[in-house]
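>>> Sequence and predicted structure, then a few things I'm wondering about:
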Amino acid sequence: MRELVYTGFMSLDGVVDSPGGTQEGHRSGGWVMDTPFVPEAFALKGEELESTTALMFGRRSYEAFAPVWKDSEDHAAYRDLPKYVVSSSLPEEALVDGWGTTTILRSTDDVAEAKTTAGGAIFIHGSAELARRLSEARLIDRYHLLVFPVLLGAGKGLFSREDLEKQALTLRDSTAYPNGIVKLIYAVG
């Protein structure tokens, strides 16, 4: 069974949207850039590249990332990786050419089926609403979070606020950096 890993930047109060800019209309967009840069705090992203065998996005994150990441030298390692887009409405003709094989998954059941295919870890970038749905369906196996020392008060959260059955997490790794960022890696279960 392939692991499904959510990776992302999060504020201390759980907001994950608009970390690099105001694309989603969040008034505090770009909050990652407001934290002093410490290279070792972002080493997790390089480590993830080594174990990523496929990428998964929700429709909106795919539409935002694909045109930019396709030609980005910072994301060159992702170019030829298989990609999954989870969307009930994205048409096939909207997929970006020249960015590896991309498969549209139409449901949570399709995601569960993709986890049974051969291969290694599938990483989800951005895609807060997708991650929340997959967490509720008990499909996420690991969380890689860089928690930033900022309170935003509003924005998309990663985790559901529904009254759901408790999910135990096991801390696999953590590091605090001098700029206030904390790396947290949790396995589910």
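Arrived safely, thanks for sending. Residues are numbered from 1 along each chain as shown.

>>> C-alpha from now on. contacts and neighbour counts both.
Will do.

>>> helix or strand for Arg27, which one?
Following DSSP states H and E, one finds Arg27 outside all helices and strands.

>>> what's the distance between it and Gly20?
From Arg27 over to Gly20 the distance is 12 Å, taken as C-alpha to C-alpha, to the nearest Å.

>>> Over to Ala54?
In terms of C-alpha to C-alpha, Ala54 sits 23 Å off from Gly20.

>>> Equivalent analysis for Asp71, please.
Applying C-alpha to C-alpha to Asp71 and Gly20 gives a distance of 18 Å.

>>> quick one on the thing from earlier: between Ala54 and Gly20, who's got more neighbours?
Per other C-alpha atoms under 10 Å, whichever of Ala54 and Gly20 has more neighbours is Ala54, with 21 against 14.

>>> surely that one meets Ala121?
Yes. Counting by C-alpha atoms under 8 Å, Ala121 is a contact partner of Ala54 at 6.7 Å.

>>> one more structure, for comparison:
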Amino acid sequence: MRELVYTGFMTLDGIVDSPGGVVEGHRGGGWVFDTEFVPEAYALKGEELADTTALMFGRRSYAAFAPIWPGSEDHAAYRDLPKYVVSSTLDDDALVDGWGPITILRSTEDVAALKEGDGGAVFIHGSAELARRLGEAGLIDRYNLLVFPVLLGAGKRLFTDADVDRRNLRLRESATYSNGVAKLIYEVVR
């Protein structure tokens, strides 16, 4: 069975919206770059490369990353990995060329079937709404979070505020850094 891992940047109040800039849609966007750069705080991103065998995106995150990541040297290690885009509306002709094999999954059930197959960890980047839906369906196995010392108040949240059944997490690893960023890696207890 494959492991499904959400990896992302989050504010202390749980917002994952627009970490890279206001062009991503949130008026407070760019909060990652407003935090002092401390290399060791981002080491998790490099460590994840060894575990990543495939990437998964929701439609909007795919549309944001696909024009940039294939030519980005910062993301070169991801270039040839299989990609999965979960969307009920995306057409095959909207997929970019030269970014490894890309498969469209149409439903949560398709994601569950992918997890049942052979292979290593699949990492979800961005895609807050997808991650929230998959988490609620019990499909996410681990959360790799870098929590930033920022409060935005409103925006996309990784976790629902709806009344759902309790899900327990086990802290696998944590660290804090001089810039106030905290690394929190949680496994979902089954």
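Received it, and whenever you're ready, just let me know what you need. Note that the structure is predicted; figures quoted are calculated from it, not measured.

>>> same for the longest helix seen in the first structure, what does it pack against?
The single longest helix within the first structure, with elements called by DSSP state H, is helix 59-69. Contacts defined by 3 or more C-alpha pairs under 8 Å, 6 or more residues apart in numbering; DSSP states H and E place helix 59-69 of the first structure against strand 83-86.

>>> so after the strand it packs on, what's the next helix or strand?
strand 102-105.

>>> how about that following strand: buried residues?
Using 16 or more other C-alpha atoms under 10 Å as the burial criterion, the residues of strand 102-105 of the first structure that qualify are Thr102, Ile104, Leu105.

>>> got it, and stretch 39-54 of the first structure?
Buried residues in stretch 39-54 of the first structure (16+ other C-alpha under 10 Å): Ala41, Leu44, Thr52, Thr53, Ala54.

>>> tell me the strands in the first structure, going along the chain?
4-11, 52-58, 83-86, 102-105, 121-125, 142-148, 169-176, 182-188 (DSSP state E).

>>> Can you lay out those as CSV showing distance to Ala112 of the first structure?
Output for the strands of the first structure, formatted as CSV (distance: least, C-alpha to C-alpha, whole Å):
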stretch, distance to Ala112 of the first structure
strand 4-11, 10
strand 52-58, 12
strand 83-86, 11
strand 102-105, 10
strand 121-125, 12
strand 142-148, 15
strand 169-176, 20
strand 182-188, 16
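
>>> ok, for the residue nearest the centre of the first structure, nearest residue in space, not its chain neighbours?
Nearest to the geometric centre of the first structure sits His125, at 2.4 Å (C-alpha atoms, centre = their mean). In space, and not counting its chain neighbours, His125 of the first structure is closest to Thr7: 5.6 Å by C-alpha to C-alpha, 6 or more residues apart in numbering.

>>> you'd agree that neighbour is up against Ile122?
No. Using C-alpha under 8 Å, Thr7 of the first structure is not in contact with Ile122; the gap is 10.3 Å.

>>> Contact partners for the residue nearest to Glu187 of the second structure when sequence neighbours are not counted?
Spatial nearest neighbour of Glu187 of the second structure, excluding adjacent residues (C-alpha to C-alpha, 6+ apart): Arg142 at 4.4 Å. Listed by C-alpha atoms under 8 Å, 6 or more residues apart in numbering, the contact partners of Arg142 of the second structure are Glu3, Leu4, Val5, Tyr6, Ile185, Tyr186, Glu187, Val188.

>>> Count the neighbours of the fourth one for me.
Around Tyr6 of the second structure sit 25 other residues, with neighbours defined as other C-alpha under 10 Å.

>>> any idea how far Arg142 of the second structure is from it?
In terms of C-alpha to C-alpha, Tyr6 of the second structure sits 6 Å off from Arg142 of the second structure.

>>> and what of the last one?
With the distance defined as C-alpha to C-alpha, Val188 of the second structure ends up 6 Å from Arg142 of the second structure.

>>> Glu165 of the first structure corresponds to which position in the second structure?
Mapped onto the second structure by TM-score structural alignment, Glu165 of the first structure lines up with Asp165.

>>> What is the neighbour count of its match?
7.

>>> Now do it against Ile185 of the second structure, distance only.
For Asp165 of the second structure, the distance to Ile185 of the second structure - C-alpha to C-alpha - is 21 Å.

>>> Repeat that for Gly30 of the second structure.
With C-alpha to C-alpha as the criterion, Gly30 of the second structure and Ile185 of the second structure are 23 Å apart.
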